[in-house]
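Enquirer: Give me coordinates for this.
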Amino acid sequence: MMRTSQLPTTVLRRGLLAGAAVTATLVLSACGGSDHSSSGTGMNHGATTAASPAASAVGTFNDADVTFAQAMIPHHQQAVQMADMADGRAADAEVKQLAGKIQAAQQPEIDTMTGWLTAWGKPAPEPHMSMGSGTGHGSMPGMMTDADMAKLMDAKGAAFDKQFLTMMIAHHEGAIEMAQTEVAQGSNPEAKTLAQKIITDQQAEITTMKTILERL
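Expert: Prediction:
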């Protein structure tokens, strides 16, 4: 009688253990599947996102795009150098503000164009090449000579303000000419967009500088 009463208990216990094992297996399987799916999706998404900037940076480009970047970098570098001189030399508040605006706008553009040349496998100009036209950039429109830069550095107060504005107007006009060539002849969409931005921004700054110059 005792053996008969114990049998159902043993069977029941085994059944419960087996059921628990199956349940645990299903739960682990479901969790594992979920993690794999999520991880896989994340990896695929990450790969797509990482590939996009590289493809965009290289893109399609031609000789005009390369020339634009290689010429505009030192052109911008000289503008930034001229704007740097305003610190401690400029007297007019608007001139100081304009100089700060030029620095803030053109340095990031220099970095962007340098990145393009790297992506395209083309050499970027060295920073020390950005002074006057005596360093080989005399053919670029609006580029100041070493003598021009020295004259600006020696000026102070109202004399600096007038000299800075006169030089920067000519400098901007040269940049606009270069940018117009890129818009007409370039093929890289990002380079053409930046060229158009330079045209728009610097034309507006020329208008502002002429207004300031008239009242000085």
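Enquirer: okay, CA-based contacts and neighbour counts for the rest of this
Expert: Fine.
Enquirer: for the chain, what spans make up the strands?
Expert: For the chain, no strands are identified by DSSP state E.
Enquirer: how close does the spatially most central residue of the chain sit to residue 88?
Expert: Nearest to the mean C-alpha position of the chain, by Cα atoms, centre = their mean, lies residue 112 at 4.1 Å. Distance, residue 112 to residue 88, using Cα to Cα, to the nearest Å: 29 Å.
Enquirer: here's the other one to compare against:
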Amino acid sequence: MRSSAVALVLVALVAGCSGESDHGHAPPVGSASVVATASGPISTGPFNATDVQFATDMIPHHQQAVDMTTLAATHASSAEVKALAAKIRKEQEPEIATMSGWLMAWGEPVPSPGAMHHDSGDMGGMPGMLTDTELHQLGAATGPAFDKLFLTLMIKHHEGAVETATTAQSQGSAVKQLAGAIVTSQTAEIAEMKALLDKLP
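Expert: Here you go, the predicted model:
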């Protein structure tokens, strides 16, 4: 499976990096590193604190979107909503693998899948994250009610990602290309979701 292959490559990468330092310290900010993912090697180039924060925040943000799209496969009634959800999942799963690889190469901890899930309206540094209450409401909904709630919450979720990625584009280094791709794809998907929402009864 792809995830297994990525894991094996990342383990090998970390083992190789650890040989360069007796203490396994993270590469200093500004150093270059190469990360191998399912789609091939990606040179991260020089990186800074913004890059680390972006990947650390965006991984659980993406994972939450993947969780939402998983619900859509069985709870949605609209074929268009299901297709959009599948598209979002297809985009964001490889991006999670890429960002996880970067953090491992930089000697930074990779967030757990449930990181940043809160039951408060204050999400801290990463905008757009759904609360546990909102996730519970989404999981309990089915049919047209799910379609409407999914679109509403995913628009909010995407808007948070676009805000964070826009900042990374201007202040980051290694993540600029990925941040730009997220801004482009998710801005287009926000427009698509708003159009779908307008069509719902």
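Enquirer: Give the equivalent position in the second structure for the residue nearest to the centre of the first structure.
Expert: Aligning on TM-score structural alignment places residue 112 of the first structure opposite residue 98 in the second structure.
Enquirer: And for its match, nearest residue in space, chain neighbours not counted?
Expert: residue 37 (6.0 Å; Cα to Cα, 6 or more residues apart in numbering).
Enquirer: What's the average distance for the helix ranked longest in the second structure when superposed on the first structure?
Expert: For the second structure, the helix with the greatest residue count under DSSP state H is helix 143-171. By mean Cα distance after the TM-score superposition for the first structure, the fitted helix 143-171 of the second structure averages 0.3 Å away from its aligned residues in the first structure.
Enquirer: matching residues in the first structure for that helix?
Expert: With TM-score structural alignment as the criterion, helix 143-171 of the second structure aligns to 157-185.
Enquirer: Identify the residue of the second structure aligned to residue 205 of the first structure.
Expert: With TM-score structural alignment as the criterion, residue 205 of the first structure pairs with residue 189.
Enquirer: same deal with residue 143 of the first structure?
Expert: Aligning on TM-score structural alignment places residue 143 of the first structure opposite residue 129 in the second structure.
Enquirer: Please list all residues in contact with that match.
Expert: 61, 64, 116-117, 123, 157, 160 (Cα atoms under 8 Å, 6 or more residues apart in numbering).
Enquirer: now residue 126 of the first structure
Expert: Listed by Cα under 8 Å, 6+ apart, residue 126 of the first structure has no contact partners.
Enquirer: 10 Å instead?
Expert: Neighbour list for residue 126 of the first structure: 70, 73-74 [criterion: Cα atoms under 10 Å, 6 or more residues apart in numbering].
Enquirer: quick one: it from residue 110 of the first structure, how far?
Expert: Counting by Cα to Cα, the gap from residue 126 of the first structure to residue 110 of the first structure is 12 Å.
Enquirer: Same check on residue 75 of the first structure?
Expert: Relative to residue 110 of the first structure, and taking Cα to Cα, residue 75 of the first structure is found at 9 Å.
Enquirer: Neighbour count for the two, which is higher?
Expert: Between residue 75 of the first structure and residue 110, counting by other Cα atoms under 10 Å, residue 75 is the more crowded of the two (28 against 20).
Enquirer: what residue of the second structure matches up with the more buried one?
Expert: Aligned partner of residue 75 of the first structure by TM-score structural alignment: residue 61.
Enquirer: Tell me who's in contact with its match.
Expert: So residue 61 of the second structure contacts 55, 92, 96, 113-117, 126-130, 157-158, 160-161 (Cα under 10 Å, 6+ apart).
Enquirer: Over to residue 116 of the first structure?
Expert: The neighbours of residue 116 of the first structure, taking Cα under 10 Å, 6+ apart as the test, are 56-59, 61, 65-66, 69-70, 110, 122, 124, 190-191.
Enquirer: Just the buried residues out of those, in ChimeraX syntax.
Expert: Remark: buried members of the contacts of residue 116 of the first structure, expressed as a ChimeraX selection using 16 or more other Cα atoms under 10 Å:
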select :57,58,61,65,66,69,70,110,124,190,191
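Enquirer: Out of the contacts of residue 116 of the first structure, which is nearest to residue 155 of the first structure?
Expert: Of all the contacts of residue 116 of the first structure, residue 155 of the first structure sits closest to residue 110, with 26.8 Å by Cα to Cα.
Enquirer: how close does residue 70 of the first structure sit to residue 125 of the first structure?
Expert: For residue 70 of the first structure, the distance to residue 125 of the first structure - Cα to Cα - is 6 Å.
Enquirer: shared neighbours of those two, which are they?
Expert: The contact sets of residue 70 of the first structure and residue 125 overlap at 114, 117 (Cα under 10 Å, 6+ apart).
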